[in-house]
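**Q** Sequence and predicted model, in that order:
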Amino acid sequence: MAWLVLVVAGFMESVWAIALSKSNGLRRLWPTVIFVVASVVSLGGLAVAMASIPTGTAYAVWTGIGAIITVIWALVMRQEKASTAKILLLIGLVGCVIGLKVMH
């Protein structure tokens, strides 16, 4: 159960990061509201997961999931350009997140 909570928390990390970028320095209401709510859910989920997953592993997986989803979103929305190196690095990051889960 802790791993499911951690995955959801990692997803919510990407939600707050994307909302923060859309908030125009916290000047736009709805992106700011989404940022605040997603931040609370994300950090709360991380805290819950850390009750049974070691801190280093939980934090690395949480940030990895958030980073992977955020970069994929930016690529899909064409806010960033895709490159072979970027795709290979994302695949490597996915492998590292999976590896941390398997090693736990």
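**A** That came in fine, so what should we check first?

**Q** contacts, neighbours, all on C-alpha from now
**A** Noted.

**Q** which SS state does the residue lying farthest from the centre of the chain fall under?
**A** Outermost residue of the chain with respect to the C-alpha centroid, by Cα atoms, centre = their mean, is Arg27; its distance is 22.9 Å. Secondary structure of Arg27, reduced to three states by DSSP: H, G, I helix; E, B strand; the rest coil: coil.

**Q** Point out the other elements, helices or strands, that the host helix or strand of Gly10 touches.
**A** In this structure, Gly10 is located in helix 2-22 according to DSSP states H and E. When contacts are defined as 3 or more Cα pairs under 8 Å, 6 or more residues apart in numbering; DSSP states H and E, helix 2-22 sits against helix 29-49, helix 55-76.

**Q** For the spatially most central residue of the chain, give me its contacts.
**A** Taking Cα atoms, centre = their mean, the centroid of the chain lies closest to Gly66, which sits 1.2 Å from it. Shown in contact with Gly66 (Cα atoms under 8 Å, 6 or more residues apart in numbering): Gly10, Phe11, Met12, Glu13, Ser14.

**Q** put this beside the first:
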Amino acid sequence: MAWALLGIAGILEIAFAFCMKWSEGFTRLTPALFTIATGLSSVFLLSISLRTLPVGTGYAVWTGIGAAGTAILGMVVLGDSAAPTRVLCIVLILAGVVGLKFVSGN
């Protein structure tokens, strides 16, 4: 259950980043409200998952999902650079996230 909550928290972290972009510096009300809601929800679910997962593993996975997911969606949706070295770095982040899941005792 903790891993599922952590995955949802990571997805909400991606939504948080996109809502923050679309809020244009908190100048647009609806995206700004979504930014606050997704950010708080993400941290809340992270905190619940950390009840059973080691803090280092949980935080690293949460951050990795958020960073890699945001970068991938940025390339797909916003036209961010998809240079091979950038993609390689994202793959390495995802490999670290998967690796932490496999070596975790939970």
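**A** Right, received. Where do you want to start? From a predicted model like this one, the values you see are computed outputs, not experimental measurements.

**Q** rewinding a little: quick one: the helices and strands packed on helix 2-22 of the first structure as TSV, columns for distance to Lys86 of the first structure too.
**A** Formatted as TSV, these follow (distance: least, Cα to Cα, whole Å):
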stretch	distance to Lys86 of the first structure
helix 29-49	25
helix 55-76	9
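
**Q** Thr84 of the first structure is nearest to which of those?
**A** Nearest to Thr84 of the first structure among these is helix 55-76 (12.4 Å), distances taken as Cα to Cα.

**Q** Give me the mean distance between the closest one and the second structure.
**A** In the superposition with the second structure, the average deviation recorded for helix 55-76 of the first structure is 0.5 Å (mean Cα distance after the TM-score superposition for the first structure).

**Q** Show me which residues of that helix are buried.
**A** For helix 55-76 of the first structure, the neighbour count (16 or more other Cα atoms under 10 Å) marks 58-59, 61-73, 75 as buried.

**Q** now do stretch 92-106 of the second structure
**A** Buried residues in stretch 92-106 of the second structure, defined by neighbour count with 16+ other Cα under 10 Å: Ile93, Leu94, Val97, Leu100.

**Q** what does stretch 74-90 of the first structure give?
**A** Of all the residues in stretch 74-90 of the first structure, those buried under the rule 16+ other Cα under 10 Å are Leu75, Leu90.

**Q** quick one: the helix or strand encompassing Ala85 of the first structure to chain centroid distance?
**A** Here Ala85 of the first structure, judged by DSSP H and E, is contained in helix 84-103. Here helix 84-103 of the first structure is found 14 Å from its chain centre; the criterion is Cα atoms, centre = their mean, to the nearest Å.

**Q** Please pull up the equivalent of Val94 of the first structure in the second structure.
**A** Counting by TM-score structural alignment, Val94 of the first structure corresponds to Leu94 in the second structure.

**Q** Closest one of the buried residues of helix 55-76 of the first structure to Thr32 of the first structure?
**A** Nearest member of those to Thr32 of the first structure, counting by Cα to Cα, is Thr70, at 17.0 Å.

**Q** Can you report how many residues neighbour the residue nearest to the closest one when sequence neighbours are not counted?
**A** The shortest distance from Thr70 of the first structure to any non-neighbouring residue, by Cα to Cα, 6 or more residues apart in numbering, is to Ser14 (5.1 Å). Residues near Ser14 of the first structure, counting by other Cα atoms under 10 Å, number 26.
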